[in-house]
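Trainee: Sharing a model that was predicted from the sequence below.
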Amino acid sequence: MAALASLEASVRILEKKNFNLNVSMARRKKGLDKFMEYPLASLSQWYCLAPENRYPIQLLDCVTAAIYFMKTAEDYGMDPAHVVIGGDSAGGNLAATACQALAHRRDISKLRAQGLIYPGLQGLDLNLPSYQQNQSVPFLFQETVAMLGLRGFGYSMSFKDCLLEGPHVPMDMKLKYRKWIHADNIPKEFKVRGHTPKSPSSFSLESYGITRTLLSPAFSPLTADEGTICLLPKPCIITCEYDVFRDDGLLYKKRLEDNGIKVTWYHIENGSTEVYGFFGYRLFSFPSGEKVLNHTIHFIKDL
């Protein structure tokens, strides 16, 4: 790929005995000094951004970076058999899809684990309980999810209501994925804040034709086939109660467990979207952000 030629310019391999997400973040996130005592390193990938670059170029960038690093890890004194891929929110989506894209490869070592921090994992149903309950909770609204999805693919914002109401999903696809993506699979305790099932909407061939890429495993890893799910590395999933993506994480947890994969799961009961991203930003830094960081640290330590 074209990205491979310039990859070394777009990644940073930090000192072997330091674990910083990247140089600038290490300076503002005081909590990251907890990592310093562990012999770990990190790699950050600056992937191309939308809307100038349409999805899935972002996924291709991340997969290319992972492959390059795993093939050259020993050059940096790293063990390619102990690589963890992770991300939060949209980065959690990229981490999950990248792990799936790498699952069948035989030219690199198997990933050691994946860390998914309140990840968005599907574009089929934006009316799951968490999407309704947290539709107006900062910093990520239900409508914003639809708009960002359309923006990432370069689609017209006129299809926003289609994503929110569901006419972009064919009935046979709804039936096929119902066992994986449906409010019935969400535990009752996560519905106490309310949920109103949406009446089935009339299928729109035009909407499906435009937005169908949103339904593929490359963007909706919850729709991946069983053969891929079974090959995935050890997962850690962190969900937040006041987050539209909460149920995506819960449903992915169930899918993995149904396939015999042991999941490390942490639920931040008072957490909301981007609490980790804002951790260390004074006024916008919340205790729940530190909880996310601590859970991530413990997961990596215990591998």
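Mentor: Received, thanks.
Trainee: C-alpha from now on. contacts and neighbour counts both.
Mentor: Will do.
Trainee: Strands of the protein, start to end?
Mentor: 11-13, 43-45, 84-88, 113-117, 234-242, 264-272 (DSSP state E).
Trainee: closest to L102 out of these?
Mentor: Evaluated over the strands of the chain, closeness to L102 peaks at strand 84-88, with 10.8 Å, by C-alpha to C-alpha.
Trainee: for comparison:
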Amino acid sequence: MMCFSGITDIPCRYIAQETDSVVMTVAFRLAPEHPFPIPVMDCCTAIMHFLKNAEEYGVDPHRIVLHGQSSGGTFAAAVSEYLAGRKDLPKLGGQVLIYPGLQAVDLNLPSYQQNHSVPFLFKKHALMLATLLLTGKEINVEGVMKNAHLPEHVWMKYRKWVNPDDIPERFKGRGYVPMDRPPFHQELYEIIKEATNPMFSPLLAEDDVIRQLPKTFLLTCEYDIFRDDGLLFKKRLEDNGVPVTWYHIKDGFHANLFGLGRWPLEYPGTKLHCQHIYNFINSI
């Protein structure tokens, strides 16, 4: 088991205990001093080393699972794609993606509209953090929030994978208004054009990469801006024949599992939700 950001000491201990796993976490370098792609590549370097030397840690190299919450889920997905098809390394046993952000194309999907002001992850704050990781500096994200950051040809290129029409109607019940895109902001695009790099937006990887990904556990929460990123990634995995175990917390929100083992921060049902993760890991 390799864990990326969003996973702290106590959840790692629970994973180790409940799955009888060796758990390793990655201390990657942080933005803004070390912006994208440095943190993700640090994770790639760590997992490649671990895959090559797993037996020295008493680990079956064919049963290694990547795990991450929030941005850690993004990193885990990106690393899985980076390793897809590598013939010189053992194939990953699985990946566990807990409410990950997976795309920076359409920031007005239904979940982004419905949950833009839901704690603990406000839409504007999430985009400020994402652009800080991407560029290493603070920028005005108002244009990004309105989808003014991509030219028409780039928008259309990824519309086949990032499209509200592919979100099941039951997830639009709390409100969704299709929005016209504002005028394209060329200067903003030049600053954040790497936002469509699949290492930053794993949902945008090509089909030949997606179909080589390991079996996946994907957790989404109803009251989370990233919910629809997860739903669209689930569809892409299924369309490409990748086994997916999807678990949706109907009353959940971003960071729902953060309080595990931290009374009184632990929410009712947290241990039950986590048991589904443990069951998936134990199935590898």
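Mentor: Perfect, thanks for sending it. Given the structure is predicted, the values throughout are model-derived calculations rather than measurements.
Trainee: quick one on the thing from earlier: let me have the strands of the first structure in TSV, extended by distance to R212 of the first structure and mean neighbour count.
Mentor: Formatted as TSV, the strands of the first structure follow (distance: least, C-alpha to C-alpha, whole Å; neighbours: other C-alpha atoms under 10 Å):
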stretch	distance to R212 of the first structure	mean neighbour count
strand 11-13	32	17
strand 43-45	27	18
strand 84-88	24	21
strand 113-117	24	25
strand 234-242	27	23
strand 264-272	29	17
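Trainee: can you map out the helices along the second structure?
Mentor: Using DSSP state H, the helices of the second structure run over 9-19, 38-52, 71-83, 110-114, 123-135, 142-145, 152-158, 186-192, 207-210, 227-239, 270-283.
Trainee: who touches the first one?
Mentor: To tie it back to what came earlier, the one meant is helix 9-19 of the second structure. Contact with helix 9-19 of the second structure is made by C3, S21, V22, V23, L260, G261, Y278, N279, I281, N282, as judged by C-alpha atoms under 8 Å, 6 or more residues apart in numbering.
Trainee: likewise the fifth one?
Mentor: Judged by C-alpha under 8 Å, 6+ apart, the contacts made with helix 123-135 of the second structure from elsewhere in the structure are 31-32, 35-37, 112, 115-117, 137-141, 144-145, 191-192, 194-195, 200, 225.
Trainee: what does the last one give?
Mentor: Here helix 270-283 of the second structure makes contact (C-alpha under 8 Å, 6+ apart) with 15, 18-19, 65, 94, 96, 217, 245, 247, 249, 256-257, 259-260.
Trainee: for stretch 31-40 of the second structure, same thing?
Mentor: 28-30, 75, 78-79, 132-137, 199-200.
Trainee: picking that back up, would you tell me which one of the contacts of helix 9-19 of the second structure comes nearest to A104 of the second structure?
Mentor: Distances from A104 of the second structure to these, taken by C-alpha to C-alpha, are shortest for C3, at 23.1 Å.
Trainee: which residues sit in contact with the closest one?
Mentor: When contacts are counted by C-alpha under 8 Å, 6+ apart, C3 of the second structure touches C12, V23, M24, T25, V26, L66, H67, G68, G72, A76.
Trainee: distance of the fifth one from D251 of the second structure?
Mentor: Between V26 of the second structure and D251 of the second structure the computed distance is 31 Å (C-alpha to C-alpha, to the nearest Å).
Trainee: which one in the second structure is aligned with V244 of the first structure?
Mentor: Aligned by TM-score structural alignment, V244 of the first structure pairs with I225 of the second structure.
Trainee: OK, contacts around the closest residue in space to its match that isn't next to it in sequence?
Mentor: Once flanking residues are discounted, I225 of the second structure sits nearest to Y112: 4.4 Å by C-alpha to C-alpha, 6 or more residues apart in numbering. Listed by C-alpha under 8 Å, 6+ apart, the contact partners of Y112 of the second structure are K123, D224, I225, F226, D228.
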